[in-house]
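Engineer: Model the structure of this input:
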Amino acid sequence: MVMCKKITASLFLCSLFFIQNALAEPLYWKAEKGAHELLIFGSIHMGTPDMYPLPETIIDHLHHSQALITEINLSDVADPQFYTTTEMTRDILNEQQKKRLSDIADELSLPVPMLLDRPSWQSALALQITQFVQLGFSPDYGIDQHLTNLALGKDISILGLETAGYQLQLFSQDNRTGRVLLIDTLNHWERNKKINRCLLETWKAGNSHQLLQLADESEIETELTERFIYTRNQNWAEKLDDPAFLTKPGKYTVAVGAMHLVGPQNLIDLLRKKGFSINRLSKSEPVDCEL
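Structural biologist: The predicted structure is shown next:
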């Protein structure tokens, strides 16, 4: 799932003026400690065909890796378990907000009654994901899915930093989370379109400064940022430093949402504090997005 500092319509992330040459690459780093060498790649979870091919360095590293590590193991088809909130969308929206929901649903060709009768977090995700699809994104071109397919084809193990059930519980564990996400989605619908268009080009250019600006532009309240970003980054750093998780010496390819690799308490800085020697390998180019 798309995770960034904003936990709303930019979930999986304008007139655009884009400057990029052949040297620009998505963000990736090499992190080394003891017998382990990690290539940490900033992903986006829905994408477009023009994101490919990926840099040869990443593919070569994957082919020589003990395992591919992603946020969740997409090859695990087990049905995730999660808490179900009881507060439906129709229960939390006033008449003006319901009219806004109806207008957006018409734009996306989604049935309004279905959205009103879902928990608020499910309605928020349905709107966000459908917006990405309407903008031309597809989960089939998401980096996680692409790398998972390559790993399966080469019989490379796949490890998840967390479970799908854990991710769903982030949204469903309390009513307030869904309420905040849905209302924020409705209030910033048009702005989110511009942010999401800009996100793709910024990712392709490997521009960490612009990614951070997008995160700041999209920031949501501190409590959710702590839960969806900072706590998860801490958990991931602990796992990547745990020999019980990386049981074999050698190379590992790590792909997590690019927004987890920039800004405060990012995964790269947390691993550096744990004694990893880290070098950025990717080259970036400027991006000028009109937000």
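Engineer: switch to C-alpha atoms for all contacts and neighbour counts from now on
Structural biologist: Fine.
Engineer: Kindly provide the distance from D91 to D174.
Structural biologist: Counting by C-alpha to C-alpha, to the nearest Å, the gap from D91 to D174 is 15 Å.
Engineer: more neighbours, the two?
Structural biologist: Between D91 and D174, counted using other C-alpha atoms under 10 Å, the more crowded position is D174 (16 against 13).
Engineer: hang on, that one packs against T85?
Structural biologist: Yes. Taking contacts as C-alpha atoms under 8 Å, D174 lies within contact range of T85: 6.4 Å.
Engineer: Determine the longest helix present in this protein.
Structural biologist: helix 189-205 (DSSP state H).
Engineer: residues of that helix that come out buried?
Structural biologist: 189, 191-205 (16 or more other C-alpha atoms under 10 Å).
Engineer: Which one of those residues is nearest to F41?
Structural biologist: W203 (11.0 Å; C-alpha to C-alpha).
Engineer: pretty sure the closest one is touching A24, no?
Structural biologist: No. With contact defined as C-alpha under 8 Å, W203 does not reach A24; the gap is 9.8 Å.
Engineer: Second chain to compare with the first, below:
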Amino acid sequence: MIKSLLSKALLLIPFISHHALAEPIVWKIYDNHRQFYVLGSIHAGEKEMFPLPQAFLSQWKKADALVVEANILQHSAPATQNKKPPYTQETLNNEQLEKLKTIAESLSLPYKLLTSQPPWLTATYLQLTLAKQLNLSTDQGIDYVLLKRAEEQHIPIKSLESVEYQLNLLQNLPHNGNGMLLETIDHWQQTKASLQCLVDVWKQGDSEKFTTLFNDTQYDPETNEALIFARNRHWAETLTQSPDYQSGRFMVVVGAFHLIGEQGLPALMKQAGFTVERITKGTTAQCEDWETIRQS
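Structural biologist: From the prediction side, this is the model:
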């Protein structure tokens, strides 16, 4: 809250609210030689998510590099998908297949095509199409927008992983990604409400609700380890120990769920001896549909 703002103004100017003063979460993680300004990304977003927090943009002007999960702008041959069995139709029971059929119809996706894909790819199709249905675009994803900006402004781009590595990770999930698919379809209404809520939680910087969303959308332990926690540890090791990051100012943009909890990137870097500070303020996000589903 801006301390100098007169309480009388709050009565006279109705469009000023506490939401206008909230910002997405930005972390400053530093030691004597390097500073990391860390912003969580939503990979498919909307125009209302911009402009980004001033605390982040002010450091952008002095950045030595932008650090992302993978540079999706790199022009390389499309990675080959290894669509190995078992396929979705072989991993789901009849009840689960009926759920998938209903979801596919609601998204205008071809059911038979989905059942002939590996479970990880079926889950990916469902989630990407849901985002599109909710008017979220990958062109408005935080990492995509900042990659384009860095490219235009000739700011060096560093990647923690390659696109090929990420695809290989999905292709080698435990049980071919069946845990990822089951979580998606068994809790579809909650998945949909969670995605709608996520954008508002991100914009308002609501750390408490972020944590609850993260906990509510967990996969099975093996899948979580592969998709989230093992990668967090690898990134923390890279940022703290790689010669590429021993001095300078780095703007780090990774998926927002990688920044949460004791196994999140800020906590891991704090354990490594860095000072960790949140430099933006948030407020409570309103997610009535999601909260109703959680309580039912």
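Engineer: How alike are these chains, TM-score-wise?
Structural biologist: Superposed pair, TM-score by TM-score structural alignment, normalised by the length of structure 1: 0.88. Supporting alignment: 272 aligned residues with a C-alpha RMSD of 1.7 Å.
Engineer: just to revisit the earlier point, out of the buried residues of helix 189-205 of structure 1, which is nearest to N235 of structure 1?
Structural biologist: After measuring the buried residues of helix 189-205 of structure 1 against N235 of structure 1 - C-alpha to C-alpha - the closest member comes out as W203, at 24.1 Å.
Engineer: gap between that closest one and E107 of structure 1?
Structural biologist: 27 Å.
Engineer: circling back: measure the mean distance from the helix or strand following the longest helix of structure 1 to structure 2 post-superposition.
Structural biologist: Tracing the chain past helix 189-205 of structure 1, the next element assigned as helix or strand by DSSP states H and E is helix 208-217. For helix 208-217 of structure 1, the mean deviation from structure 2 after alignment is 0.9 Å (mean C-alpha distance after the TM-score superposition for structure 1).
Engineer: all strands of the stretch 1-150 of structure 2, in order?
Structural biologist: In the stretch 1-150 of structure 2, the strands defined using DSSP state E, counting those that start in this stretch lie at 26-30, 34-41, 65-68.
Engineer: quick one: which of these is nearest Y125 of structure 2?
Structural biologist: Nearest of the strands of the stretch 1-150 of structure 2 (C-alpha to C-alpha): strand 34-41, 19.8 Å.
Engineer: Grab the nearest non-local neighbour of the aligned residue in structure 1 for L268 of structure 2.
Structural biologist: The alignment partner of L268 of structure 2 in structure 1, by TM-score structural alignment, is L270. Once flanking residues are discounted, L270 of structure 1 sits nearest to A237: 6.3 Å by C-alpha to C-alpha, 6 or more residues apart in numbering.
Engineer: matching residues in structure 2 for the helix or strand where that neighbour lies?
Structural biologist: Per DSSP H and E: A237 of structure 1 is located in helix 231-240. Aligned by TM-score structural alignment, helix 231-240 of structure 1 falls on residues 230-239 of structure 2.
Engineer: Give me the contact list for the matching stretch.
Structural biologist: L160, Y245, H258, Q263, G264, L265, L268, M269 (C-alpha atoms under 8 Å, 6 or more residues apart in numbering).
Engineer: Mean per-residue distance, that stretch versus structure 1.
Structural biologist: Looks like 0.7 Å for stretch 230-239 of structure 2 (mean C-alpha distance after the TM-score superposition for structure 1).
Engineer: now do stretch 142-151 of structure 2
Structural biologist: Mean for stretch 142-151 of structure 2 is 0.5 Å (mean C-alpha distance after the TM-score superposition for structure 1).
Engineer: what does that stretch rub up against?
Structural biologist: Taking C-alpha under 8 Å, 6+ apart as the rule, stretch 142-151 of structure 2 contacts 41-45, 66, 68, 71-73, 138-139, 156-157, 253-254.
Engineer: same deal with stretch 207-219 of structure 2?
Structural biologist: 25, 179-180, 183, 191, 194, 198, 201-202, 224, 257, 260-261, 282, 284-285.
Engineer: 7 Å instead?
Structural biologist: When contacts are defined by C-alpha atoms under 7 Å, 6 or more residues apart in numbering, stretch 207-219 of structure 2 is touched by residues G179, M180, E183, S194, V201, N224, F257, I260.
Engineer: want to try JSON lines for those residues, with secondary structure and distance to K8 of structure 2 as columns?
Structural biologist: What follows is those, written out as JSON lines (DSSP: H, G, I helix; E, B strand; the rest coil; distance: C-alpha to C-alpha, whole Å):
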{"residue": "G179", "secondary structure": "helix", "distance to K8 of structure 2": "54"}
{"residue": "M180", "secondary structure": "helix", "distance to K8 of structure 2": "51"}
{"residue": "E183", "secondary structure": "helix", "distance to K8 of structure 2": "49"}
{"residue": "S194", "secondary structure": "helix", "distance to K8 of structure 2": "37"}
{"residue": "V201", "secondary structure": "helix", "distance to K8 of structure 2": "29"}
{"residue": "N224", "secondary structure": "helix", "distance to K8 of structure 2": "49"}
{"residue": "F257", "secondary structure": "helix", "distance to K8 of structure 2": "39"}
{"residue": "I260", "secondary structure": "coil", "distance to K8 of structure 2": "38"}
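Engineer: Since that was my last question, I'll sign off now.
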